[in-house]
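Engineer: Okay, here's the prediction I keep looking at, along with the sequence it came from:
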Amino acid sequence: MHRTAWKEAWRTITGSWARFFSIAALMFLGAFALVGLKVTGPDMRETGAAFFDETNLADVTVTSPMGVNEDALASVDGATAEFGYAADATVEDSLTTLHLMSTPEEISTFSLTAGSMPSGSDEIALTSELEGSYNVGDTVVFNDDDESPLATRSFTVTGFVRSAEYLDREDIGQTTLGTGQLDGFAAVAPEAFESPVYTMARLRFAETAGFEPYADSYLARLDEYQDAVEAALDNEADSPYEVQDRRDLQGYLTYGDSADRIDAISQVFPVFLFAIASLVSLTTMTRMVQEQRTTNGTFAALGYSPRAIRRKYLLYGISASTLGGLIGVGVGHTLLPTVIFNTYQEIFSFPALQLGFYPLISVTAVAIAIICTVLVAAIVATRELNEVPSQLLLPKPPAAGTRIFLERIRPLWRRMSFTQKITARNLFRYKRRMFMTVFGVAGCTALLILAFGVLDSITGVVNRQFNQIVHYDLIAVAAQQPEDEVESVDGVEDATSVRFEQMSVRLDGESIDQEIRSYFRTPMAKKSRWRWPALRRCMPGTTCLEQVPRRRTRT
């Protein structure tokens, strides 16, 4: 391109900074959304994988109140076992119940967030969720329980920890103490227990070193590891035990599903933004080419080829889209993943997000931004430069008058006012503007309906679950609980005896079990006004739950 053409291209950019930066801003938003949403899922999974590697999270865990068989578990092929103690205890003068675990040496270690790890039998490190309620140096006293394996009731807080076995901040697990729900966990030295046998074992398999923690291949291997552990414990018929893998850990699968949902959103949302950016670029570039019609005619009359004149607009589009795309890539790799991860930090307990750089996603985002702008610029400029120079030197003549479809419906057209006729002609004669308006309004409306729909779905679950399905306020669990005695408690309106069972169910075609609680009215229960939870039948064509034998618990 001649020097004059280069100068003209530069003057086109400097003479319309507002237009230039508007296109760059649109491409920034598209690249920002595409990169930010695309990398958030991998960043979340990478953060989880790094945390699991840092703490050397166990693949399989075996627990038994009667003690685990060390020799049997040590014989599992390819597994490294580490044994420890665990017990639930309720803080004195409160309903706060904690799950106390002995500090492991290698497998499923704790991540220290403040203070130091306990070293003496009277020291304790609490979950980081209790930081603020307790401080380092405070004393925690647990209720005296004759069946408790703890050697002492009073502990001094030395620090606060995070565990990969308890990712969910709220749902720690169930217990038979206090309210029935664990409020947290804590780490104590092995010397704090006076149990003659180990009550838990954590197993790590050498083959899992190269697997991603949320890969389908790894989750499939967990079934094999469970079978191997259960086969080694087949002779423990008199000892109740429970075998769990990572999928049973609180929050493990939920965290992976959250990352998958972000991946699903990234397939749709950026498409809307880039589509809107393309439409706006089409209007902007069309107006710019029409404004420079006389200038282009002058260059054509001086002997510049349409290709040389068109390069000016291509350079304009490439510069604006590249600038916006590169900034969007940089901000998308950092800001959006951090914002989304911090939102999930309200639910899950993880260290800081590990940000990664993904070249393929970055190049794709910039390429799409350039294509959206350059393609539009090429089409508009080519169409305009098809005319001869003498025509380009003259203002563009108005479009020839045409009759729209409504004009052919004479009874309707005659009854329309002048304003209505002008509006109808503007809508149907300028189809580009009409489609931009329709798609723009439709896209914005769709996003609004999507947002309100998600909000309604989330807020409606609580009302549906606890008003329409569940009708009780409290469940009291006891071996013998006379109904008359329960009803005598102040404030109790009605009560009935039920049988409680816990089972595993599996979705048809899935390999992951779901724990389900079942309540059955006992044959001797008296008549009451107590309403059973309302059941929702599976609709035709939907996936229903299929009950399967409970595999991981033996009593």
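Structural biologist: It's in.
Engineer: switch to C-alpha atoms for all contacts and neighbour counts from now on
Structural biologist: Fine.
Engineer: show me what contacts the residue lying farthest from the centre of the chain?
Structural biologist: Computed with C-alpha atoms, centre = their mean, the residue of the chain farthest from its C-alpha average is Ser390, at 60.2 Å. Residues near Ser390 by C-alpha atoms under 8 Å, 6 or more residues apart in numbering: 297, 301.
Engineer: again, only using 10 Å
Structural biologist: Residues near Ser390 by C-alpha atoms under 10 Å, 6 or more residues apart in numbering: 294, 297-298, 300-301.
Engineer: likewise Ile23?
Structural biologist: Contact analysis of Ile23 by C-alpha under 10 Å, 6+ apart lists 17, 277-278, 280-281, 284-285, 316-317, 319-321, 323-324, 369, 373.
Engineer: second one coming, line it up with the first:
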Amino acid sequence: MVTNRKKTRVSKLDLMLLRMISRSKGQFAAVLTIIILGIAIYTSLNMTSVNMNHTVETYYRENRFADLTLQTAAVPAQELKALQRMAGVEKAMGRTSVDVPVITDNLDERVRLRLITDREEADDLSKSTLLEGKKLSGTGKEILIIEQFANARNLKIGDELKLQISGVQRTLEVCGIVANPEYIYLMENSQAVMPDEEHFGVGYVSEQFGQEAAGLPGSYNEILIRYEANVDEEGLIKKLEDQLDVYGVKQTIKQKDQFSNAIIGQELTQLDSMANSIPILFLLVAGLILMMMLSRLVKRDRIKIGVLKAIGYRDRQILFHYVKYALAAGVSGGLGGSLLGMLMAGGMTRMYLGYFHIPLLRIEFYYSYLVYAIILSSAFCAFSGLIGAKGVMKIAPADAMRAEAPKTGKRILLERYPFLWKRLSFSNKLITKNIFRNKKRTVFVLAGVTVTYAMMLFTTSMPGVIDQMMNEHFKEFQRMDYNINFAAPVPKAAVRDMEALIDAEIIEGKLEYPFELSNGNKKQAVSVIGISSDTMFFTFHDVKGREIELPERGMLISQNLSRLLGVGVGDLVRVKSYLPNRQDVYLPIKGIIKQTLGMNAYMDLETMGQQLLEKNVINGVYADSQDPDINKKLLPASNIASIMSIADIRAVYDKYMTMMVLSIGSMVVFSGVLGFCIVYNATVVSLGEREMELSSLRVLGFGKREVFFMILKENNMIAILGIIFGIPVGILMSEYSSAAFSTKLYSIDMSPNGEAMIMAAVYTAVFVILAQLATYRKIQRLDFLQALKNRES
């Protein structure tokens, strides 16, 4: 009998729980929405991250992605045997790489192809995956094309590619389409900013053809190394560089610094960071709303709780009854959010496929995250339920039969200033009093609007920040129209030859060469750029925005390079040359400059030639030119390695802005839903607590619309304060993001501008107003006469 009575009691409490959820279904749905969004973000980002990490690791392992790449001048094939015998080297492989122009029907179009030799042996490093077609036959008349370039230019098997090699036109037939782990993210170099798959590609050719194209018969200009297990990487690199020093080591690139791998590594790190931070914010907000709702429900159910205690229910049973309300939201939100997250993970993984070309990329569902998500949301909600419903423990059965004594009224701060107080209307006095007397609700709505605005500000700042980053780099920092690189150094007098070839307003010679800069045990390989002291193309500013001149001696370095090396103005850095028989040079840092894209050091052209290379030589030029035929004129020149057009870079950037707009739109919706749910729940709770007050206003002659506008005005005042407080919070969030998202490749200043602040305020206001309109029906349905009846009758 006792057991049956206990079962009956439990079932009655559960029935009461269902009725409680039904009576507050609007608020319950709002909390549920926040939990579902938070858990969906948690599940989707984590599953996408795991999918991407596992796929990249598998791809690298199966294609034997090289641990180290050494770019050299010319290494004889027989030298590989000595490298292979070194302790710590599992595999040493040589190959030849050279960039050549592609001849198209549009002679004004600049298209570059990087030819890389491919032996297609089973133990090769950084092997390609054949996606379509067949392997190279060895005739020297075929080429394998990287997938991104083939798709962008609509190349098919059997198509012909015309290449300009050392002034001679060569035609190759496309025999296959491939993917390669070195070019998951296809970019020509670090100065390219974004992929331009239509104008830069990679092709794999036979070893004989590639060496002839590069002018290196029987030699290699790239050495790939795979390590043995537990190798001392730094020690092995030192031995390899010493061994190859006589041949001229231009650059040493570790796997983690390899350009494509560094890009995807940064993306996955940011993905993990968002997966662990954004969901917690959503769950915290849901928890706070549940605390407020349950606290109000306990006060409303005061008599019911007293009756339950009087008939024998224990405090813990009743407390758990209210905690189950929160748990119902946690479990159902966790389940719904994890299922939605799984669907989102598939879409996000496919979206990443659009950026990173990995043929092994596949979508796997990790059902363990479903369990993790339910546990996470349930834990947050249960804890919030315990705190929100703890008032149950203080209610005694005898006291519960009487109405709760009203709180003693106090004067608010504004009443102490009669000059202001007397000028407020009756309704405005009520609004002001309610704002100050319901401090918890006011602070909750204020915090909610503040967080919503801060997230909106962060989101709306992104387009302007990136646009400013591009403008600052290409309009203020470096202002040339073309960056032209030579295949080999030439005398400075070659600038006059360029003036004869193309119509240009300004042409300046440059030196750009990779060196290793080090300070103690900190070192970084960067391009040191030598320019004229009176250059018209560069304007240098320090981190405080003050203009500084290019020094005659020493060097200027970018801010992110300064952080990596741990050096400041006046410090000496060691400059290690990759050229053979060159001694290390110590140079002073004369200034730290702000550079948004890339990481470089800058020197006077004459000084750089004397101290690091050779006197009176250049290996490229910068040019301002409106000549529409510049590509056509330079195409036959055998010593032109590449022509980079700033206008082309901007065009690629504009194309990628479309994807950013979609991403920003989703962030605005997420932020808006957060603000909507906070304001909606706080308003509904306020309506329940103020039924007597609002009913009295109706008796005094106030209409339902007037009551609604009073509440609307009250929330709007709090929202305005929330937006004001949200400005510094959003700026702090942006400053934190500036440090978090800045990398070796770019430095982001997330400081929001005035337009972003206005747009964030507009978006926040829209969602706040929508939340209040959703409560209008609640006001219309309130039974004011019933609320005026004596609760104890």
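Structural biologist: Yep, that arrived. Owing to the predicted nature of the structure, the values given are computational and were not obtained by experimental measurement.
Engineer: sorry, back to before: between the contacts of Ser390 of the first structure, which sits nearest Pro397 of the first structure?
Structural biologist: Thr294 (12.9 Å; C-alpha to C-alpha).
Engineer: Hmm, the closest one is touching Leu393, no?
Structural biologist: Yes: here Thr294 of the first structure reaches Leu393: they are 4.7 Å apart, a contact under C-alpha atoms under 10 Å.
Engineer: Starting from the longest helix along the second structure, tell me the next helix or strand along the chain.
Structural biologist: Using DSSP state H, we find that the single longest helix of the second structure is helix 646-689. Once helix 646-689 of the second structure ends, the next helix or strand along the chain (criterion: DSSP states H and E) is helix 691-699.
Engineer: Tell me the buried residues in stretch 237-248 of the first structure?
Structural biologist: 241-248 (16 or more other C-alpha atoms under 10 Å).
Engineer: Restricted to helices, list those.
Structural biologist: In helices, judged by DSSP H, none of those are found.
Engineer: For these, which two are the farthest from each other?
Structural biologist: Using C-alpha to C-alpha, the two most remote members of these are Tyr241 and Arg247, lying 17.5 Å apart.
Engineer: quick one on the thing from earlier: could you dump the contacts of Ser390 of the first structure to JSON lines with neighbour count, distance to Gly137 of the first structure and secondary structure?
Structural biologist: Listed next are those as JSON lines, based on neighbours: other C-alpha atoms under 10 Å; distance: C-alpha to C-alpha, whole Å; DSSP: H, G, I helix; E, B strand; the rest coil:
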{"residue": "Thr294", "neighbour count": "19", "distance to Gly137 of the first structure": "82", "secondary structure": "helix"}
{"residue": "Gly297", "neighbour count": "23", "distance to Gly137 of the first structure": "83", "secondary structure": "helix"}
{"residue": "Thr298", "neighbour count": "16", "distance to Gly137 of the first structure": "84", "secondary structure": "helix"}
{"residue": "Ala300", "neighbour count": "21", "distance to Gly137 of the first structure": "84", "secondary structure": "helix"}
{"residue": "Ala301", "neighbour count": "15", "distance to Gly137 of the first structure": "87", "secondary structure": "helix"}
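Engineer: Report the aligned residue range of the first structure for the longest helix of the second structure.
Structural biologist: Matched against the first structure by TM-score structural alignment, helix 646-689 of the second structure finds no partner residues.
Engineer: quick one: that helix to helix 691-699, angle?
Structural biologist: Going by axes from the mean of the first three to the mean of the last three C-alpha atoms, to 10 degrees, helix 646-689 of the second structure is angled at 80 degrees with respect to helix 691-699.
Engineer: buried sites along the longest strand that the second structure contains?
Structural biologist: The residue-count maximum for a strand in the second structure (DSSP state E) belongs to strand 506-519. Applying a neighbour-count criterion of 16+ other C-alpha under 10 Å, one finds 507-519 buried in strand 506-519 of the second structure.
Engineer: What residues does the residue positioned nearest the centre of the second structure make contact with?
Structural biologist: Centroid-nearest residue in the second structure, with C-alpha atoms, centre = their mean: Gln270, separated by 5.6 Å. Listed by C-alpha under 10 Å, 6+ apart, the contact partners of Gln270 of the second structure are 49, 264, 740-741.
Engineer: Are we agreed that it is in a strand?
Structural biologist: No: going by DSSP: H, G, I helix; E, B strand; the rest coil, the assignment for Gln270 of the second structure is helix, not a strand.
Engineer: Under the alignment, what does it map to in the first structure?
Structural biologist: Aligned partner of Gln270 of the second structure by TM-score structural alignment: Arg261.
Engineer: Need the residues touching each of Thr294 and Leu393 of the first structure.
Structural biologist: Residues within reach of Thr294 of the first structure and of Leu393 at once, by C-alpha under 10 Å, 6+ apart, are Ala300.
Engineer: and the gap between the residue nearest to Phe200 of the second structure when sequence neighbours are not counted and Asn180 of the second structure?
Structural biologist: Excluding its sequence neighbours, the residue lying closest to Phe200 of the second structure (C-alpha to C-alpha, 6 or more residues apart in numbering) is Arg112, at 4.9 Å. From Arg112 of the second structure across to Asn180 of the second structure, the span is 18 Å (C-alpha to C-alpha, to the nearest Å).
Engineer: ditto for Asn51 of the second structure
Structural biologist: For Asn51 of the second structure, the distance to Asn180 of the second structure - C-alpha to C-alpha - is 19 Å.
Engineer: out of these two, which sits in the busier spot?
Structural biologist: More crowded of Asn51 of the second structure and Asn180, by other C-alpha atoms under 10 Å: Asn180, with 23 against 20.
Engineer: Measure how buried the nearest residue to that one once chain neighbours are set aside is and give me the count.
Structural biologist: Leaving out its chain neighbours, the residue that sits closest to Asn180 of the second structure by C-alpha to C-alpha, 6+ apart is Ser128, at 4.5 Å. Other residues within reach of Ser128 of the second structure, judged by other C-alpha under 10 Å, total 22.
Engineer: mind checking what Ser128 of the second structure lines up with in the first structure?
Structural biologist: Per TM-score structural alignment, Ser128 of the second structure is aligned with Phe110.
Engineer: To which residue of the first structure is the residue nearest to Phe200 of the second structure aligned?
Structural biologist: That one, Arg112 of the second structure, aligns with Thr97 by TM-score structural alignment.
Engineer: give the contact list for Phe520 of the first structure.
Structural biologist: 497-501, 532.
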